[in-house]
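1. Just need the structure, nothing else, for what follows:
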Amino acid sequence: MKEEIRILFTAIMFYTRIPCPSWVDHNEHYISRSIRYFPLIGWLVGAVVAVSFLLGDWLISPLTGIVFSLIASVLMTGAFHEDGFADVCDGFGGGWTKEKILEIMKDSRVGTYGVVGLALIFLLKISLLLQLVSLVGEFVLLATFVGAHAVSRFIASTVVFTHPYVRDNDNSKAKPVARQSGKFNLILAGVFGVLPVILLSLMTENYSLLGTIPLLYLVKMGLARYFTKWIGGYTGDCLGAVQQVTETAFYLFLLVIWKFTL
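-> Down below sits the predicted model:
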């Protein structure tokens, strides 16, 4: 039990900016196993995002609440996944060989492709969330936040089990995660990732929402296939990009399903 608690705290430390006890460190043994709690971190982030939306909505308007929710997500994770998404935009947008793509993604500076990519994905999230709150109301949107952050992290974590890791240098922050394997980690991550979507379906009595899970997996497979074509697998930045894209796709798929089934 103590070891499992340490793995959980390691996940919180690795995937968020939440302060952890001093005895939690960047031990690769625990980081590699912490992926099982990656979707559970989505529950935590989603809950804070939901509260932030309520605050902004109560103070000013739903649009302000949505912006507050995005700010809360970035602050909670230290823009961990957004940074990966921006690096992927820069790398695949500006590189034409595997070596060049990896070199660009390794650069800490953000280029034009990264800035444009972040701007567009944030605008798309705002647009979709505005439509969702007008269509299904605030209460359902709160549950949607938790579901989006949990299932997108689960989908991102499956890349580790289905595709090869391509960086060989020891400086990569994602290397300990990439080394992990084991069906137990995948199953537990799946439970934490899928359960909020199941609960959302039960709460709204719209079981068509469960169809978002295979759709998101198809999105992931498309992205992973693209990554593999150009660089032979994935990097930590690619995982961040998959999380961001599938989170946004979840809002999109929900909106389409609710629009035609409500």
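2. Only C-alpha atoms from now on, for both contacts and neighbour counts.
-> Will do.
3. ranges for the strands of the stretch 151-262 of the chain?
-> Ranges of strands within the stretch 151-262 of the chain: none, based on DSSP state E, counting those that start in this stretch.
4. Please tell me how far residue 162 sits from residue 152.
-> 16 Å (C-alpha to C-alpha, to the nearest Å).
5. For residue 156, see how far away residue 178 is.
-> 12 Å.
6. repeat for residue 123
-> From residue 123 to residue 156 the distance is 22 Å (C-alpha to C-alpha).
7. Look at those two and report which has more neighbours.
-> Neighbours per residue (other C-alpha atoms under 10 Å) separate residue 123 from residue 156, with residue 156 holding more: 26 against 12.
8. check contacts around the more buried one.
-> 220, 239-240, 242-243 (C-alpha atoms under 8 Å, 6 or more residues apart in numbering).
9. To compare against the first, here's the next sequence to fold:
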Amino acid sequence: MNDIPASFVQALRFWSRLPVPAFDFEADPHGRPDMENLAPVTPLAGAVLGVVAAIVLVLASLLGLPATPSAIFAVAALVVMTGALHEDGLADLADGFGGGRTMERKLEIMRDSRIGSYGATTLVLGLAAKISLLAALVTATGAFWAGLVLLAAVAVSRIAGLLPLVLLPPARSDGAGAAAGRLSLDAWRLGGIPALIAGAVLAWLGTGHIAAILAPALGFLAAYGVARLAERQIGGQTGDVCGAAVMLAEIAFLAGALAPLGWHA
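-> Next up is the predicted model:
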């Protein structure tokens, strides 16, 4: 891996809409991202977004808001910081896979900026799942510990969202997936393995249950499932596939952290 500070700044710029300035140590601040360099620091960029969302969650709780409104504000903070990039990917993927009969038609629908019934329904269910899981964690553990789990979920889900680039070729010759290209497994592991370990520890600390260490593995499994589904549906990956993988990995992580609390209720 090359210059870590420059790669981290580039990863933060890639994964968010935050106003990240150009720094003197960057050779080409607004050039095409090199995924081989971005992958190892992607969990760190995700952790920054997770910290902000966790702070919003804790502040909302300290202001006296119940668990559900606090969770809504935390999720809204994530949506604002990312420009709803992953939510858009999930909705486009649902529309394409649900409404298209051929690979070509599925890709055409996914590129359409309009949202259909499959996409709208999936988007609502996805946001509802994320908010309800986070609210349940706040109720069960308190806002601080739930925020710690949320931080881990956001960090792990970002590197999980790059799995389609490792497993699949681009499904079309242009677009975000083609621009990103393939990602080597070695580069992905540099971010994935530390994220797996740190995510497991934070999930355990946040919930107090050893079984919660499986949460990051469930996140990776969800992203893997999205990649394999995309392989069958469109023969490769696109930016929407990666966005959907991020969204579903985050939901799977939160569900994996929350489930042991129900076992011991």
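10. When residue 162 and residue 152 of the first structure are compared, which one has more neighbours?
-> residue 152 (29 against 11).
11. where's the aligned partner of that one in the second structure relative to residue 110 of the second structure, distance?
-> Using TM-score structural alignment, the equivalent of residue 152 of the first structure in the second structure is residue 157. Residue 157 of the second structure is 22 Å from residue 110 of the second structure, where distance means C-alpha to C-alpha.
12. Please apply the same query to residue 214 of the second structure.
-> 32 Å.
13. These two: who's more crowded?
-> Per other C-alpha under 10 Å, whichever of residue 214 of the second structure and residue 110 has more neighbours is residue 110, with 28 against 19.
14. got a list of what the aligned partner of the more buried one in the first structure touches?
-> Residue 110 of the second structure maps onto residue 105 in the first structure when the alignment is built from TM-score structural alignment. Contact analysis of residue 105 of the first structure by C-alpha under 8 Å, 6+ apart lists 87-88, 90-91, 237.
15. Kindly report the same for residue 180 of the first structure.
-> Residues counted as contacts of residue 180 of the first structure (C-alpha under 8 Å, 6+ apart) are 32-33, 160.
16. just to revisit the earlier point, between the contacts of residue 105 of the first structure, which is nearest residue 3 of the first structure?
-> residue 237 (28.2 Å; C-alpha to C-alpha).
17. Map residue 139 of the second structure onto the first structure.
-> Going residue by residue (TM-score structural alignment), residue 139 of the second structure aligns to residue 134.
18. That match - how many residues pack around it?
-> Applying other C-alpha under 10 Å, we find 11 residues neighbouring residue 134 of the first structure.
19. Mind giving me the packing neighbours of the helix or strand harbouring it?
-> Using DSSP states H and E, the element containing residue 134 of the first structure is helix 112-136. Counting contacts by 3 or more C-alpha pairs under 8 Å, 6 or more residues apart in numbering; DSSP states H and E, helix 112-136 of the first structure is packed against helix 62-77, helix 80-94, helix 236-261.
20. what would these look like in TSV with distance to residue 53 of the first structure and mean neighbour count?
-> Output for these, formatted as TSV (distance: least, C-alpha to C-alpha, whole Å; neighbours: other C-alpha atoms under 10 Å):
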stretch	distance to residue 53 of the first structure	mean neighbour count
helix 62-77	4	20
helix 80-94	19	24
helix 236-261	15	21
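21. Dump those into a markdown table; add distance to residue 16 of the first structure as well.
-> Listed next are these as a markdown table, based on distance: least, C-alpha to C-alpha, whole Å:
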| stretch | distance to residue 16 of the first structure |
| --- | --- |
| helix 62-77 | 4 |
| helix 80-94 | 8 |
| helix 236-261 | 13 |
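22. and of the ones you listed, who's closest to residue 202 of the first structure?
-> Going by C-alpha to C-alpha, the one of these nearest residue 202 of the first structure is helix 236-261, 13.9 Å.
23. Next, report how far that closest one is displaced from the centre of its chain.
-> Distance, stretch centre to chain centre, for helix 236-261 of the first structure: 9 Å (C-alpha atoms, centre = their mean, to the nearest Å).
24. With the second structure overlaid, how far apart is that helix on average?
-> Here the mean offset of helix 236-261 of the first structure against the second structure after fitting is 1.3 Å, by mean C-alpha distance after the TM-score superposition for the first structure.
25. just checking, what packs against that helix?
-> By 3+ C-alpha pairs under 8 Å, 6+ apart, helix 236-261 of the first structure packs against helix 80-94, helix 112-136, helix 138-162, helix 212-231.
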